[in-house]
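1. Coordinates for the following, if possible.
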Amino acid sequence: MTGSEETSSFRLAYVPGVTPAKWVRIWNERLPDIPLTLLQAAAAEVSDMLRGGAADAAFVRLPVDRTFFSAIPLYTETTVVVVPKDHLITAAEEVTLDDLAEEVLFHPLDDVFDWDSPPGEPAFERPATTADAVELVAAGVGLLVVPQSLARLHHRKDLTYRTVVDAPQSSVALSWPEEATTDLVEDFIGIVRGRTVNSTRGRTAAQPEPQQKRKRPEKTAARQKPAPGKSAGRNPKGRSGGSQGAKRGKPRRRS
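-> Predicted structure coming up:
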């Protein structure tokens, strides 16, 4: 048989801003015979990749369709506003949405926030991508609110960012189709959760141990059970013990 096991691999998608390097390194150390393929995907496209089987699991931005996907939340990002380095906002370490009310704010088509009411003054058009919006910020046309990881991803020397304390936040999770929870997916879940090699790969080997622990007390109890008729001899304060002690004392009186 040519087996799929020989050519098996694990396909991991991730959205912009997520850095999967540390988990990939652990995977390569523990499962060197199973290659891990990284697939970068836009936040709006990653769900379709998982549904269509193009990826086995993915680092996504919440929310996801929990009727189809399983998800393990990992962390929540700080939200920042990207501004030119000479902008007045840089005078403060933190800002609020009210501070941005009179600023032109870009809301790109791949915006990861689900705004009830977008803050700031609307731009003349919506940029197609976050990268395009960053270029417009550098041109001094407006500002951009994004998760901190995206601000770092699109870093420019002429731009900086400040924390927006009351803005929505973006949470990152590991997600996969619930009906496709394979052994390799379980292995990667173990890595993300910080499990050791033994706890990840030895789930079934550890099951017989509780049975051995139950049998040992029975054997010990059996060895400690006193034999019939000998309990009095073990008790020096008992009647039989007293008579035996008297007999052993007679030779001492003769001497």
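2. going forward, measure contacts and count neighbours with C-alpha atoms only.
-> Will do.
3. all strands for the stretch 151-255 of the chain, in order.
-> 159-164, 171-177 (DSSP state E, counting those that start in this stretch).
4. Present the ones you listed as TSV; the columns should include distance to Tyr75 and mean neighbour count.
-> Shown next, in TSV, are the strands of the stretch 151-255 of the chain (distance: least, CA to CA, whole Å; neighbours: other CA atoms under 10 Å):
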stretch	distance to Tyr75	mean neighbour count
strand 159-164	17	21
strand 171-177	6	22
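5. Second chain to compare with the first, below:
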Amino acid sequence: MTDDPSRPLRVDFVTGVTPDKWVRTWAERHPGDPLDLTPVDGDDAESRLRSGETTLSLLRLPIDRTGLHVIPLYEEAPVVVVAKEHAAAAYDTLDVADLADEVLLQPADTVPAWRDAAPADVLERAATMPPMTVVEAIAVAATGSGFVVMPLSVARVHHRKDVVHRPVTGVAGSRVGLAWRVDDDDPRIEDFIGVVRGRTERSSRGRGSEAATTAAGSGSAKGTGRHTGSERGATPRRSTGRTLPQRGAAPRRGRGRKGR
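-> Got it, this is the predicted structure:
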């Protein structure tokens, strides 16, 4: 399948991804061929790509690679978002296991270390929470009813005055990648790959060699839906044994630095 070359090259990007630098470079190199950029929700990114609604997608990994080429680009640190007055806000950094007694406002399987450390009653309370968007989960966290884990850039996009975010360990980082369909042979795809990878405009690496390199880099994961080890969730870390103080109380000495 080939996209109509007379149409702008369609590129989706999920919340927190900032394609500005690549867009500027593309505009310099292809002034007569503007990009059609669409911000999308992370849950919709893969389906839009597979359906042909977009040509390329800057999305979060892992995804099912069946029928797709994927280039990992960078990894982003996770943070925990809590109410501004929450006891966890007093620390500069937290381990997710230290939040075992707090309700997670997203599916438990997305944060395995918390799921494995949380007591049964807290797991039950978390299970009663309805499905929520990121914005809805942050709004609930602002009431002090729980916490949510997300990439740093997403927390910044959706920042509110009544919440804070803190770096969190024990949670896998969020990987961002560029994906496109294996049956899409629009030649502009390789041009955009060159921009994203920082290849110079006069690079000797042609479109054909770029495609071959990408296919070789996919390895056995291409077309199988399997992911590399680095894309799987991080091994849950053991709890540090730190117990958060009661809300309103100062953190215990030696257990963390007071937040600024």
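6. re the thing from before, now the strands of the stretch 151-255 of structure 1 as a markdown table including distance to Phe113 of structure 1?
-> Output for these, formatted as a markdown table (distance: least, CA to CA, whole Å):
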| stretch | distance to Phe113 of structure 1 |
| --- | --- |
| strand 159-164 | 13 |
| strand 171-177 | 10 |
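7. how about those strands, which one is nearest Thr76 of structure 1?
-> strand 171-177 (4.1 Å; CA to CA).
8. Onto which residues of structure 2 does the closest one map?
-> Alignment of strand 171-177 of structure 1 against structure 2: residues 175-181, by TM-score structural alignment.
9. how far does that stretch sit from the chain's center?
-> 11 Å (CA atoms, centre = their mean, to the nearest Å).
10. Could you do stretch 55-67 of structure 1 as well?
-> 13 Å.
11. Could you list the residues in contact with that stretch?
-> 10-15, 18, 39, 43, 46-47, 49-50, 71, 112, 170-177, 180, 185 (CA atoms under 8 Å, 6 or more residues apart in numbering).
12. Okay, and which of those map to helices?
-> 46-47, 49-50, 185 (DSSP state H).
13. Just the closest of those to Gln211 of structure 1, please.
-> Distances from Gln211 of structure 1 to those, taken by CA to CA, are shortest for Val185, at 29.9 Å.
14. Quick one: residues contacting the closest one.
-> Val185 of structure 1 sits in contact with 56-57, where contact means CA under 8 Å, 6+ apart.
15. can you check Gly177 of structure 2 too?
-> 58-61, 70-74.
16. How is the residue lying closest to it once chain neighbours are set aside assigned, secondary-structure-wise?
-> Distances taken as CA to CA, 6 or more residues apart in numbering put Pro72 closest to Gly177 of structure 2, at 4.1 Å, once the chain neighbours are dropped. The three-state assignment at Pro72 of structure 2 reads strand, by DSSP: H, G, I helix; E, B strand; the rest coil.
17. that older thread, mapping onto structure 1, list which of the contacts of Gly177 of structure 2 remain contacts.
-> With both residues aligned by TM-score structural alignment, their matches' CA atoms under 8 Å as the criterion, the subset of those whose aligned partners also touch in structure 1 is 58-61, 70-74.
18. distance between the helix or strand containing Glu28 of structure 2 and the chain's centre?
-> Secondary structure assigned from DSSP states H and E places Glu28 of structure 2 in helix 20-29. Offset of helix 20-29 of structure 2 from its chain centre (CA atoms, centre = their mean): 23 Å.
19. As a check, name the ranges of all helices in the stretch 51-200 of structure 2.
-> 112-117, 120-127, 134-141, 152-157, 188-196 (DSSP state H, counting those that start in this stretch).
20. Show me which of these has the highest average neighbour count.
-> helix 112-117 (a mean of 22; mean count of other CA atoms under 10 Å).
21. if we can go back for a sec, mean shift between the helix holding Glu28 of structure 2 and structure 1?
-> Once fitted to structure 1, helix 20-29 of structure 2 is off its aligned match by 1.1 Å on average (mean CA distance after the TM-score superposition for structure 1).
22. of all the contacts of Gly177 of structure 2, which comes closest to Thr200 of structure 2?
-> Leu73 (17.1 Å).
23. And that closest one, what's its match in structure 1?
-> In structure 1, Leu73 of structure 2 lands on Leu74 (TM-score structural alignment).
24. My guess is its match contacts Leu174. True?
-> Yes. Counting by CA atoms under 8 Å, Leu174 is a contact partner of Leu74 of structure 1 at 7.1 Å.
25. on that earlier part again, output the kept ones among the contacts of Gly177 of structure 2 in a markdown table, with neighbour count and distance to Ala113 of structure 2 appended to each entry.
-> Output for these, formatted as a markdown table (neighbours: other CA atoms under 10 Å; distance: CA to CA, whole Å):
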| residue | neighbour count | distance to Ala113 of structure 2 |
| --- | --- | --- |
| Leu58 | 27 | 27 |
| Leu59 | 28 | 24 |
| Arg60 | 26 | 20 |
| Leu61 | 21 | 19 |
| Val70 | 27 | 27 |
| Ile71 | 19 | 28 |
| Pro72 | 16 | 24 |
| Leu73 | 15 | 25 |
| Tyr74 | 11 | 23 |
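26. Pull the most distant pair out of those residues.
-> Checking these with CA to CA, the most distant pair is Val70 and Tyr74, at 12.4 Å.
27. So for stretch 18-31 of structure 1, what gets flagged as buried?
-> Within stretch 18-31 of structure 1, the residues scored as buried using 16 or more other CA atoms under 10 Å are 18, 20, 24, 27.
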